[in-house]
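Enquirer: task: produce atomic coordinates for the following.
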Amino acid sequence: MSSDAKTKTFGQKAKQTRQRILVAAAQELASRGGDLEIANVAHTAQVSSGLIYRYFDSRTDLIAATVEDFYDQYDQWVIDINPLPGADWISRERARVERSISFIRKHPLAKVVFLNRQKEPLVAAVESRRLAAHLQLAIENVLLAQERGEIDSNINAYVACPMIMGGIRELLVQLLSDSPQLNKDPNKMLDQTMAFMARAMGL
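Expert: Below is the predicted model:
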């Protein structure tokens, strides 16, 4: 049974315990550069190592669930909101990109998620699924903007969106890699990012 399926059978107290374990696992992964010891997580979460396996099938399952929780937090902060109700499309997306940059700069697990290229298959599957969902939402977002006349209808959303998303994700990777060229002038970086996005959308 997957950890998500298990969670649906838990009561409120058990869900709180599970979340405490996820927080401890995120701290462990961040402090150890992507590595994780169950005993350390148990100590931080103040539970027994055996109890962790009530919630997660394996060490890898715990890591995958922690990455899933990272993306849940990211979605709440960046994806699931309208950052500027009533504003035009490019202004809303600028605010969204700004929130995305702010999130990954502050979240302790961001470097592990974005910079660790060697991932367990279960963890890679979580990332693949979440990124595919983000891409689908981006396409729907652009199609809606085209219906409203905010973006040229000749732009192919199925081409433009993956290009833009891939570029922004690589930008986040470079930021987390402490690129001095990007970090010395954040406002200029954001201006150039949005200029690229505007051109890609024919604005």
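
Enquirer: drop to CA atoms for contacts and neighbour counts, all remaining ones
Expert: Fine.

Enquirer: what does the host helix or strand of L171 contact?
Expert: If you go by DSSP states H and E, L171 is part of helix 157-176. Residues from elsewhere that reach helix 157-176 (C-alpha atoms under 8 Å, 6 or more residues apart in numbering): 101, 104-105, 110-111, 114-115, 135, 138-139, 142-143, 182-183, 193, 197, 200-201.

Enquirer: just the buried residues from those residues, in ChimeraX please.
Expert: Of the contacts of helix 157-176, the buried ones can be selected in ChimeraX as follows, counting by 16 or more other C-alpha atoms under 10 Å:
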select :101,104,110,111,114,115,135,138,139,142,143,182,193,197,200,201
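
Enquirer: quick one: which of the contacts of helix 157-176 sit in helices?
Expert: Counting by DSSP state H, the contacts of helix 157-176 place 101, 104-105, 110-111, 114-115, 135, 138-139, 142-143, 182-183, 193, 197, 200 in helices.

Enquirer: the residue nearest the centre of the chain: helix or strand, and which one exactly?
Expert: With distances taken as C-alpha atoms, centre = their mean, Y71 lies nearest the centre of the chain, 4.0 Å away. Element membership for Y71, per DSSP H and E: helix 59-74.

Enquirer: to compare with the earlier structure, here is another sequence to fold:
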Amino acid sequence: MARAPIGRQQLLTAARDELVRGNGLLELSALTRRAQLSTGALYHHFGSKSGLLAAIYDGFYDGLRHAIADPHLPTEADWGTRERRRTHLFVDYHFADPLAPILLNRAALDPELAELEAVHIQTMSAFAADNIRHGQSVGELPSTLDAASAGAFVIGGLRHGIAQQLRAEPPVEPFEAGERLWHLVASSLGIA
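Expert: The predicted structure is shown next:
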């Protein structure tokens, strides 16, 4: 994998830090100070502030897809056991990233970012639908499920459920959040 140019990576790291510090707000002057780069570097690498934010979103969702990928799951387990583990990995990824609450709760208010997130959610929903079809083909999920709708329901439910769990008071531990969400996923898919 090719390394990102130093200035580009400095800006991405500084922007993530500034978004966390500013609870979703990103001021260019604070960003360039933190990155120790000029505003021109931002435009050179990303074209605009929106381009930078899009790169952060893309990085977040690329990391999520990697974190929940099949190689991280038990190979000999039944479908439900594997998907329970995948649900926990999904939750753990969000709980481990301090930017997750901001991306799930604040940044979606930006129309450009909401559109970008929708693309990522659609991609993940399509993957979930294929996975549900596999569960149906091996007889572990009801054949009456509409896989496309179920995939969208699961991914959308996880996305919003995790956002709610991250806001919970008192704070919820990741394992407990994963169990809560897995129970809802399993129930919606007809898994006993």
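
Enquirer: who are the packing partners of the helix holding Y71 of structure 1?
Expert: Counting contacts by 3 or more C-alpha pairs under 8 Å, 6 or more residues apart in numbering; DSSP states H and E, helix 59-74 of structure 1 packs against helix 3-7, helix 12-31, helix 121-147.

Enquirer: any chance of CSV for these, columns distance to P162 of structure 1?
Expert: Converted to CSV, the helices and strands packed on helix 59-74 of structure 1 look like this (distance: least, C-alpha to C-alpha, whole Å):
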stretch, distance to P162 of structure 1
helix 3-7, 28
helix 12-31, 28
helix 121-147, 7
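
Enquirer: comparing these, which comes out most buried?
Expert: When you average the neighbours per residue for each of those (mean count of other C-alpha atoms under 10 Å), helix 12-31 leads with a mean of 19.

Enquirer: relative to helix 59-74, how tilted is it?
Expert: 100 degrees (axes from the mean of the first three to the mean of the last three C-alpha atoms, to 10 degrees).

Enquirer: same for helix 12-31 of structure 1, what does it pack against?
Expert: helix 38-45, helix 59-74, helix 110-115.

Enquirer: run the last query once more with 10 Å
Expert: Under the contact definition 3 or more C-alpha pairs under 10 Å, 6 or more residues apart in numbering; DSSP states H and E, helix 12-31 of structure 1 sits against helix 3-7, helix 38-45, helix 49-55, helix 59-74, helix 110-115.

Enquirer: map Q146 of structure 1 across to structure 2 for me.
Expert: Q146 of structure 1 maps onto Q136 in structure 2, with residues paired by TM-score structural alignment.

Enquirer: hang on, I meant R96 of structure 1
Expert: Under the alignment defined by TM-score structural alignment, R96 of structure 1 is paired with R86 of structure 2.

Enquirer: what's the helix or strand for that match?
Expert: Here R86 of structure 2 is assigned to helix 79-96, by DSSP H and E.

Enquirer: how about the helix holding L171 of structure 1, which residues of structure 2 does it hit?
Expert: The aligned range for helix 157-176 of structure 1 is 147-166, by TM-score structural alignment.

Enquirer: ok, stretch 65-78 of structure 1 next?
Expert: Aligned using TM-score structural alignment, stretch 65-78 of structure 1 spans residues 55-68 in structure 2.

Enquirer: what does that stretch contact?
Expert: Stretch 55-68 of structure 2 is touched from outside by 12-13, 15-16, 46, 49-54, 69, 72-73, 83, 85-94, 97, 99-100, 103, 107, 113, 116-117, 120-121, 123-124, 127, with contacts defined as C-alpha atoms under 10 Å, 6 or more residues apart in numbering.

Enquirer: the same query, at a cut-off of 6 Å, please.
Expert: For stretch 55-68 of structure 2, contacts defined as C-alpha atoms under 6 Å, 6 or more residues apart in numbering pick out 86, 89.

Enquirer: the helix holding R86 of structure 2: average distance to aligned residues in structure 1?
Expert: Helix 79-96 of structure 2 differs from its equivalent in structure 1 by a mean of 1.1 Å after superposition (mean C-alpha distance after the TM-score superposition for structure 1).

Enquirer: buried residues, that helix. List them.
Expert: Result for helix 79-96 of structure 2 [16+ other C-alpha under 10 Å]: buried residues 79-80, 82-95.

Enquirer: measure P74 of structure 2 to L141 of structure 2 for me?
Expert: 18 Å (C-alpha to C-alpha, to the nearest Å).

Enquirer: point me to the helix or strand that includes L37 of structure 2.
Expert: With DSSP H and E as the test, L37 of structure 2 turns up in no helix or strand.

Enquirer: alignment lookup: it to structure 1.
Expert: In structure 1, L37 of structure 2 lands on V47 (TM-score structural alignment).

Enquirer: burial of that match, as a residue count?
Expert: 15 (other C-alpha atoms under 10 Å).

Enquirer: ok so, going back, output the helices and strands packed on helix 12-31 of structure 1 in CSV; the columns should cover distance to A30 of structure 1.
Expert: Below are those laid out as CSV (distance: least, C-alpha to C-alpha, whole Å):
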stretch, distance to A30 of structure 1
helix 3-7, 21
helix 38-45, 12
helix 49-55, 19
helix 59-74, 11
helix 110-115, 6
